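**Q** Next come a sequence and a model predicted from it.
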Amino acid sequence: MATVLSLSGSPSTSSRTGKLLRHLDTLLAAQGHEVIPLDVRTIPAEALLGADFRHPAIIKATELFAHADGIVIGTPVYKAAYSGVLKALLDLLPQYALTGKTVLPLATGGTTAHILAIDYALRPVLSSMGAGHIVQGWFTLDKDLTAHEDGTLTVAPAAGEALTQVLDQFVSALGRTPLLAAAG
C-alpha cells in the first residue's frame, strides 16, 4: 500500500478541481492506498504569502510531502498557468521535495486553450523539484465535471475514460495493480 498525498491547488471552496481530487481519493483508497488530502487554501495566507517556512502549517505540509510515495496535484488553470496558491506552496517546499516521488498532475479549465498548462507550466516545476516519475498529466474541461450537492462528482464518459487511463498509469507507477485490471 502506498501513501498518496492528494493536493488541491484551488483557492475556492466549491472548486471542481477539489471535488475531482476527492473523487480520485475514493478510487485510490478503494485500491488500498492511504490517501491524505491537502487543500492549499486551508494553509493560512500569511504563511504562504509571507514565505514563513517556520509556520506550523508549512512544516506540516512539508512533512506530508516527505512521507508520501505518490502525489496527485490538481489545479484549476488561470491565465494559462496553475494557481497562484499552488505556486506559493511549491515555492516554500524544499528544493527537492519530490525526489523519488511519483506525481500525477491534473488540471481543470474552461477552455481547451489551456490544455498545455500542465506540460508548459506545471511539469517543469515538478521536474525541478526532483520528481522521480511524472506520469502523463490530465486536463479536463469544467463542463465535463458535474458537482452534486451531496459532494459527489460525475465525470462525462469520454473524460472519465481518459481519467481512468492516467490514474492507471499513476497506480502502476506506484507498483500496484492498475484500476482497469482490477475491475476486469
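**A** Right, received. Where do you want to start? Quick caveat, the model's predicted, so the values are computed rather than measured.
**Q** CA only for contacts and neighbour counts going forward, please
**A** OK.
**Q** to the chain's geometric centre, what's the distance from whichever helix or strand Ser172 is part of?
**A** Here Ser172, judged by DSSP states H and E, is contained in helix 157-173. Centre-to-centre, helix 157-173 and its host chain are 14 Å apart (C-alpha atoms, centre = their mean, to the nearest Å).
**Q** Below is an additional structure, to be compared with the one above:
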Amino acid sequence: MSSLVVLVGNPRGGSRTHLAAVAAAEAVGRRIGYEAPPEVVDLSGIGPHLFTPGPSPTVEVALELVAGAQVLLVASPTYKATYTGLLKAFLDRLPGGALAGTVALPLLVMGSPRHALAVELHLRPVLVELGALVPTPGLALLEAEIPDLDRILADWTDRVAAQVAAALERRATA
C-alpha cells in the first residue's frame, strides 16, 4: 500500500496543476510525518488509454495505486466551474467504495475566484461517493497565487495537517 499519492487530472503534462499538487502533497506529507515523496498519477500521460476499449495495464496500475493510497491528493484545473472530464473518466473507472479508508484532499487550480466553491461542491462529493474520508476543506488555488505557492501551502497545511493526522489515526484503529 502506498502512503501518499497525487492524482493530477490536467490533460496537459508539466502543468501548473501538477506543480501545485505535488508541492501540496509534499507539504502535507512533511507535516504528518511521511518521509517518502508522493507517488504521482498524472492523467496527461494515460489519458488516451482511458478511452480505448478493453482493459489497459497502464490504467489498471494507476487505479490500483490510487485505490491503495492512505492519503490521496486529487488535483485538477477548473474547467467550466468544475474538475476536468479526464479526471471524471478516471474516477468513473473506480468501483464504488474503492477509496474506503483513504484520506482524500481535493485541490482545484482556477483562473477566477468565482470558481472557489467548485472544490467543495463538485470535487469533494465525488471523492466521498467513492468512499474517501475528506476531513478538511479543499484547496482552491488561484493561478495568480502560484508564484506565492510556498506561503499559500504553509497556511493551508497549518489549517489541515492536524485533521489529516487525526483521520489517519482513526483509520489505523478502525
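**A** Yep, it's here. Because the structure is predicted, anything quoted here is derived from the model rather than measured.
**Q** Need the TM-score between these chains.
**A** TM-score for the superposed pair, counting by TM-score structural alignment, normalised by the length of the second structure: 0.83. Supporting figures: 165 aligned residues with a C-alpha RMSD of 2.3 Å.
**Q** Tell me the helix or strand right after the helix holding Ser172 of the first structure.
**A** helix 179-183.
**Q** Touching that following helix from outside, list them.
**A** 31, 164, 167-168, 171 (C-alpha atoms under 8 Å, 6 or more residues apart in numbering).
**Q** before we move on, what about stretch 28-41 of the first structure?
**A** Outside of stretch 28-41 of the first structure, the residues within contact range by C-alpha under 8 Å, 6+ apart are 1-12, 18, 22, 25, 85-86, 89, 179.
**Q** Distance to Met129 of the first structure and neighbour count for the contacts of helix 179-183 of the first structure - can I get that in CSV?
**A** Shown next, in CSV, are the contacts of helix 179-183 of the first structure (distance: C-alpha to C-alpha, whole Å; neighbours: other C-alpha atoms under 10 Å):
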residue, distance to Met129 of the first structure, neighbour count
Gln31, 27, 17
Thr164, 26, 16
Leu167, 22, 24
Asp168, 23, 21
Val171, 21, 22
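**Q** Which of those lies at the shortest distance from Tyr96 of the first structure?
**A** Nearest to Tyr96 of the first structure out of these is Val171 (C-alpha to C-alpha; 22.2 Å).
**Q** so how far is Arg54 of the first structure from the closest one?
**A** Val171 of the first structure sits 33 Å away from Arg54 of the first structure, going by C-alpha to C-alpha, to the nearest Å.
**Q** quick one: contacts for the corresponding residue of the second structure for Leu48 of the first structure?
**A** Using TM-score structural alignment to pair residues, one finds that Leu48 of the first structure aligns to Leu50 in the second structure. With contact taken as C-alpha under 8 Å, 6+ apart, Leu50 of the second structure is in contact with 56, 59, 89-90.
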